[in-house]
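A.B. asks: Quick one, structure for this:
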Amino acid sequence: MLTHLWMTGKLERVAGIILGKFTDDSYDSNTFSMEQVMRDRFEPLGIPTLRGAMIGHIEDKTVVPIGIQARLDVDAGTLTLLEAAVN
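C.D. replies: As a prediction, this is how the structure comes out:
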């Protein structure tokens, strides 16, 4: 799925990417590591990318609203919502 988004140019329209915490990012020596895949896909875009956020298919996850303005600070590891998610 990530490769499809990358090949179709969809990732060129994003301002930043937040990746959840991967529960099994082990790999064998015949495949690429998760870190290598992420670096190969996201570094050429030149956008902030945060990996390891407590979102996704894990326990103790944080709900992140879609479609509102937010500020991503990769150095601090924070996402600040700039508007209300609900009325």
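A.B. asks: contacts, neighbours, all on C-alpha from now
C.D. replies: Fine.
A.B. asks: For whichever helix in the chain runs longest, buried residues please.
C.D. replies: When the chain is scanned for its longest helix (criterion: DSSP state H), the result is helix 34-42. For helix 34-42, the neighbour count (16 or more other Cα atoms under 10 Å) marks residue 42 as buried.
A.B. asks: The helix or strand just after it vs helix 34-42, what angle?
C.D. replies: Next along the chain after helix 34-42, taking DSSP states H and E as the criterion, comes strand 49-53. For strand 49-53 against helix 34-42, the angle by axes from the mean of the first three to the mean of the last three Cα atoms, to 10 degrees is 150 degrees.
A.B. asks: Second chain to compare with the first, below:
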Amino acid sequence: IVDAVGHLTEVWFDGGIRTGQDILKATALGAKGSMVGRAFLYGLGAMGEQGVTKMLEILHKELDVSMALTGTKDIREVGRHNLAQL
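C.D. replies: The predicted structure follows:
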């Protein structure tokens, strides 16, 4: 999809983002951002504001580890080369 619109618009992933790995994949496919509404609501429902903070910390850590495993230090360096070709 990102290839189809190229530079004409920004693509944001909304739905299916549950982990830091999902954020990495979305970014590698060309997304400018990812929505994490369900995870946000789960954190809010479980622990209120602290739950949302914890959810964001978990996603950040998962993304950090995933980037490290691909040898990437900066999110701006993430691209299709970080995805496995099956």
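A.B. asks: TM-score of the superposed pair?
C.D. replies: TM-score of the superposed chains, computed with TM-score structural alignment, normalised by the length of the second structure, equals 0.27; 49 aligned residues with a Cα RMSD of 4.6 Å.
A.B. asks: which strands and helices sit next to the longest helix of the first structure?
C.D. replies: Taking 3 or more Cα pairs under 8 Å, 6 or more residues apart in numbering; DSSP states H and E as contact, there are no helices or strands that helix 34-42 of the first structure lies on.
A.B. asks: burial of the residue lying closest to residue 53 of the first structure once chain neighbours are set aside, as a residue count?
C.D. replies: Nearest residue to residue 53 of the first structure in three dimensions, chain neighbours excluded: residue 20, at 4.6 Å (Cα to Cα, 6 or more residues apart in numbering). Residues within reach of residue 20 of the first structure, counting by other Cα atoms under 10 Å, total 17.
A.B. asks: my read: residue 20 of the first structure touches residue 52, true?
C.D. replies: Yes. In terms of Cα atoms under 8 Å, residue 20 of the first structure counts as a neighbour of residue 52; the distance is 4.9 Å.
A.B. asks: sec struct for residue 66 of the second structure, please.
C.D. replies: Following DSSP: H, G, I helix; E, B strand; the rest coil, residue 66 of the second structure is assigned to helix.
A.B. asks: got the end-to-end distance for stretch 21-41 of the second structure?
C.D. replies: Using Cα to Cα, to the nearest Å, one end of stretch 21-41 of the second structure lies 19 Å from the other.
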